[in-house]
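A.B. asks: any chance you could fold what I've pasted below:
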Amino acid sequence: MSLIVSIMLFFGGMKSTEAHSGLIQKGKASFYSKRFHGKKTTSGERYQNNKLTAAHLSLPMNTLVEVTNLANNQSVVVRINDRGPHGKGRIIDLAYGAAKALGMVSSGIANVAIRVVGFNRKITEPITADLFPLNTRFEPRLAPVDNI
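C.D. replies: As a prediction, the model looks like this:
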């Protein structure tokens, strides 16, 4: 039965732009020049240097992707909001803020692994692997509600 389902999915006309949670791709990442700040992306949003966004050739817009710099193991979650990269041999083009979080600004290009972690949501706060360092104690920002 599972063979039949697999064959149906394979030949069922699955679009190449459909993202599958956990999809992993390895390759080179670059980042946008600061001169693109304020220009429109493919999604219609304005590019902002400090946001955690990225360009990918085939992943759907608003796909959340974890990008890991393979040289230093730093990770960041970005949202796809543009098409690209247009540089040869690159798999993702990051906003400057994401490149800074990955520690790749000085090198300009980094070997990365990208993994799909979610869909159709916007990131409201920066999400990085070191958001809660292991040497600090977690303090909740909201107090519990006693009377509901």
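A.B. asks: could you use CA atoms for every contact and neighbour count after this?
C.D. replies: Noted.
A.B. asks: pull the distance from the lengthiest helix in the chain to the chain's centre.
C.D. replies: Among the elements of the chain assigned as helix by DSSP state H, the one spanning the most residues is helix 2-11. When distances are taken as CA atoms, centre = their mean, to the nearest Å, helix 2-11 is centred 29 Å away from the chain's centroid.
A.B. asks: helices along this structure, start to end?
C.D. replies: The residue ranges that make up the helices of the chain, judged by DSSP H, are 2-11, 96-101.
A.B. asks: tell me the most buried of those helices?
C.D. replies: Mean neighbour counts were compared across the helices of the chain using mean count of other CA atoms under 10 Å; the top stretch is helix 96-101, at a mean of 23.
A.B. asks: please enumerate residues in contact with that one?
C.D. replies: When contacts are defined by CA atoms under 8 Å, 6 or more residues apart in numbering, helix 96-101 is touched by residues 30-34, 49-53, 74-76, 78, 105, 128.
A.B. asks: repeat that for 10 Å
C.D. replies: Helix 96-101 is touched from outside by 29-34, 37, 48-54, 67, 69, 74-78, 93-94, 102-106, 108-110, 126-130, with contacts defined as CA atoms under 10 Å, 6 or more residues apart in numbering.
A.B. asks: to check against the first, give me the structure of this:
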Amino acid sequence: MKTAAKAKKKRKRRVVSSGSCSASYYWQGQHTASGERFDPDALTAAHRTLPMGTKVRVTNKNNGRSVTVRVNDRGPFVGGRCLDLSKAAMAKLGGIGSGVIPVRYEVLARD
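C.D. replies: All right, here's what the predicted structure looks like:
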């Protein structure tokens, strides 16, 4: 019998928009724009305009690794970048050593 967690994990979400840009990461402890405490070990991201709670699939163009993050903050405020990822998300993408990586992002539909 499948558990609810496994069934949820395997569910595919519909992509509502996508694009490419550069992504960076941050790790400092602070409060996010959503009001929650920033957790560098959570799979979260900052985006300038997407609604809080939006799920975004991010793929590192250099190696093909992907991760799904939840938007919980605003930023980045550096030209050419569309996402600031948590340290954990950047680690899953294999970009910690680079600091800034080219990514493809897909905004996922809310269920």
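A.B. asks: quick TM-score on the pair, please.
C.D. replies: After superposition, the two chains reach a TM-score of 0.83 (TM-score structural alignment, normalised by the length of the second structure), with 98 aligned residues with a CA RMSD of 1.5 Å.
A.B. asks: JSON lines for the helices of the first structure, including distance to residue 22 of the first structure?
C.D. replies: Listed next are the helices of the first structure as JSON lines, based on distance: least, CA to CA, whole Å:
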{"stretch": "helix 2-11", "distance to residue 22 of the first structure": "17"}
{"stretch": "helix 96-101", "distance to residue 22 of the first structure": "20"}
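A.B. asks: what's the burial count for the alignment partner in the first structure of residue 24 of the second structure?
C.D. replies: Mapped onto the first structure by TM-score structural alignment, residue 24 of the second structure lines up with residue 30. Residue 30 of the first structure: 25 surrounding residues under other CA atoms under 10 Å.
A.B. asks: ok, the one 4 residues further on next?
C.D. replies: Summarising burial for residue 34 of the first structure: neighbours were counted as other CA under 10 Å, giving 13.
A.B. asks: equivalent analysis for the one 5 residues further on, please.
C.D. replies: Here the count is done by other CA under 10 Å, and residue 39 of the first structure has 12 residues near it.
A.B. asks: correct me, but it touches residue 32?
C.D. replies: No - in this structure residue 39 of the first structure lies outside contact range of residue 32 using CA atoms under 10 Å: 11.2 Å.
A.B. asks: quickly list what's touching both of the two.
C.D. replies: Taking CA under 10 Å, 6+ apart as the contact rule, the neighbours common to residue 39 of the first structure and residue 32 are 47, 48.
A.B. asks: what distance do you get for residue 118 of the first structure to residue 22 of the first structure?
C.D. replies: Counting by CA to CA, to the nearest Å, the gap from residue 118 of the first structure to residue 22 of the first structure is 9 Å.
A.B. asks: now swap in residue 30 of the first structure and tell me
C.D. replies: With the distance defined as CA to CA, residue 30 of the first structure ends up 22 Å from residue 22 of the first structure.
A.B. asks: before we move on, what about residue 78 of the first structure?
C.D. replies: Computed with CA to CA, the distance linking residue 78 of the first structure and residue 22 of the first structure is 14 Å.
A.B. asks: of the two, which one has the most company?
C.D. replies: Under the neighbour definition other CA under 10 Å, residue 78 of the first structure and residue 22 were set side by side, and residue 78 has more, 29 against 13.
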